[in-house]
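A.B. asks: no sequence for this one, just the structure:
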C-alpha cells in the first residue's frame, strides 16, 4: 500500500468494508494476520496485518510501541517507566506495553510530539 495524505481509512473486514476517520483511531492491535482497529466509539476487525497499516498511516502521527501495537500519538495521556514495566496510557484508559528495544525511540517521539502540540496551543 502507498502512503497518501487522507483523512479516512478503509477497514477491510471479513464481510464488509468500512471507512473511518483516521483522527478517530486510538490504536491498532495486531493478532496474526488480522488487526483490531480501536476508535473513540467502536472496535473493528480487519483482515489486514498491522504491518500493512503501519505502511499506510502517517509515521509522524502513529508509532509502533510493540510488535503488536501501533498507537496514535495524539491520543496518549501518559508515559510510564517503572523498572521493567514501560507503558503508555491512552485517553480512553487503555494501557499498552512498550518493548524494551523501542522505549528510547518511543519516549523521544512522544516528547517531541507533545512539544509541537503545546507550541500550537500557545
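C.D. replies: Happy to help now that I have it. Just so we're clear, the structure is a prediction, and the values are computed from it rather than from any experiment.
A.B. asks: CA atoms for contacts and neighbours, from now on please.
C.D. replies: Fine.
A.B. asks: Show me where the chain has its strands.
C.D. replies: Here the chain has its strands, by DSSP state E, at 8-12, 17-21, 25-31, 34-39, 43-46, 62-66, 69-72, 76-82, 85-90, 95-97.
A.B. asks: I'd like these laid out as a markdown table, including mean neighbour count and distance to residue 105.
C.D. replies: Converted to a markdown table, the strands of the chain look like this (neighbours: other C-alpha atoms under 10 Å; distance: least, C-alpha to C-alpha, whole Å):
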| stretch | mean neighbour count | distance to residue 105 |
| --- | --- | --- |
| strand 8-12 | 16 | 26 |
| strand 17-21 | 12 | 27 |
| strand 25-31 | 21 | 18 |
| strand 34-39 | 19 | 23 |
| strand 43-46 | 18 | 27 |
| strand 62-66 | 21 | 9 |
| strand 69-72 | 22 | 14 |
| strand 76-82 | 14 | 13 |
| strand 85-90 | 18 | 13 |
| strand 95-97 | 18 | 14 |
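A.B. asks: Please name whichever of the ones you listed is nearest to residue 106.
C.D. replies: Of all those, strand 62-66 sits nearest to residue 106, with 6.5 Å by C-alpha to C-alpha.
A.B. asks: Mind giving me the packing neighbours of that closest one?
C.D. replies: Other elements packing on strand 62-66 under the criterion 3 or more C-alpha pairs under 8 Å, 6 or more residues apart in numbering; DSSP states H and E are strand 69-72, strand 95-97, helix 103-121.
A.B. asks: Second structure follows, compare the two:
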C-alpha cells in the first residue's frame, strides 16, 4: 500500500502560498426557497446523484437541482478535481491519498474518505502532487 500525505497544505495556506480561489468567486444555489451564494474557497466537495448535486462546505450541506457535470464546468480545474463519476473535491481540503493496487482513497479534512475511480487514479495523483508542491 502506498500513501501520499499533504501535511504542508496548512502551512502553505497560512503563508498564502497555495493556489486559492479569488475571494469573490462563488456559485449560486437555490436552497430553501431562496438563492444562496457559496464562496468557492468554502466548498469541500460535491457529490452528484442523478440530476441533483450535494454541495458540502466546512459547516453545511446544500442540495442543488443541477448535475455534477454542470458544476464541473463552473468550477474549473485550478482548485477542483473530479475523482469519481459522482465526486468532485476541492484540492485544498485533501489531506492524503491511499493507493492499493489500482484503487485509491482520498482522505479529506473532517475525516471523510472518498473512493477514486481506477480510470482517474493516475490523473488524480499527478494533479494532487502538482497542486500541493507548487
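C.D. replies: Perfect, I can see it now. In this text the structure is predicted, and so the values were computed from the model without any measurement.
A.B. asks: List the TM-score for the superposed pair.
C.D. replies: The TM-score (TM-score structural alignment, normalised by the length of the first structure) is 0.86; 112 aligned residues with a C-alpha RMSD of 1.4 Å.
A.B. asks: any chance of the helices and strands packed on strand 62-66 of the first structure in JSON lines, with distance to residue 51 of the first structure too?
C.D. replies: Formatted as JSON lines, those follow (distance: least, C-alpha to C-alpha, whole Å):
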{"stretch": "strand 69-72", "distance to residue 51 of the first structure": "9"}
{"stretch": "strand 95-97", "distance to residue 51 of the first structure": "18"}
{"stretch": "helix 103-121", "distance to residue 51 of the first structure": "17"}
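A.B. asks: Pick the most buried one from the ones you listed.
C.D. replies: With neighbours defined as mean count of other C-alpha atoms under 10 Å, these peak in mean count at strand 69-72, which reaches a mean of 22.
A.B. asks: Show me the residue at the heart of the first structure, geometrically.
C.D. replies: Nearest to the mean C-alpha position of the first structure, by C-alpha atoms, centre = their mean, lies residue 71 at 1.6 Å.
A.B. asks: Setting aside sequence neighbours, what's the nearest residue to that residue?
C.D. replies: residue 27 (4.2 Å; C-alpha to C-alpha, 6 or more residues apart in numbering).
A.B. asks: And the one you found, what's its match in the second structure?
C.D. replies: In the second structure, residue 27 of the first structure lines up with residue 45, judged by TM-score structural alignment.
A.B. asks: wait, its match sits on residue 92?
C.D. replies: No - the pair residue 45 of the second structure / residue 92 is not scored as a contact, 10.2 Å apart, by C-alpha atoms under 8 Å.
A.B. asks: If I follow the layout properly, residue 49 of the first structure ends up in contact with residue 32?
C.D. replies: Yes - counting by C-alpha under 8 Å, residue 49 of the first structure touches residue 32, with 7.4 Å between them.
A.B. asks: out of these two, which sits in the busier spot?
C.D. replies: Using other C-alpha atoms under 10 Å as the criterion, residue 49 of the first structure and residue 32 rank with residue 49 on top: 17 against 11.
A.B. asks: OK, contacts around the corresponding residue of the second structure for the more buried one?
C.D. replies: Per TM-score structural alignment, the equivalent position to residue 49 of the first structure in the second structure is residue 67. Counting by C-alpha atoms under 8 Å, 6 or more residues apart in numbering, residue 67 of the second structure makes contact with 48-53.
A.B. asks: Next up, the contacts around whatever residue of the first structure lines up with residue 83 of the second structure.
C.D. replies: Superposed on the first structure with TM-score structural alignment, residue 83 of the second structure falls opposite residue 65. Listed by C-alpha under 8 Å, 6+ apart, the contact set of residue 65 of the first structure reads 71, 96-99, 102-103, 106.
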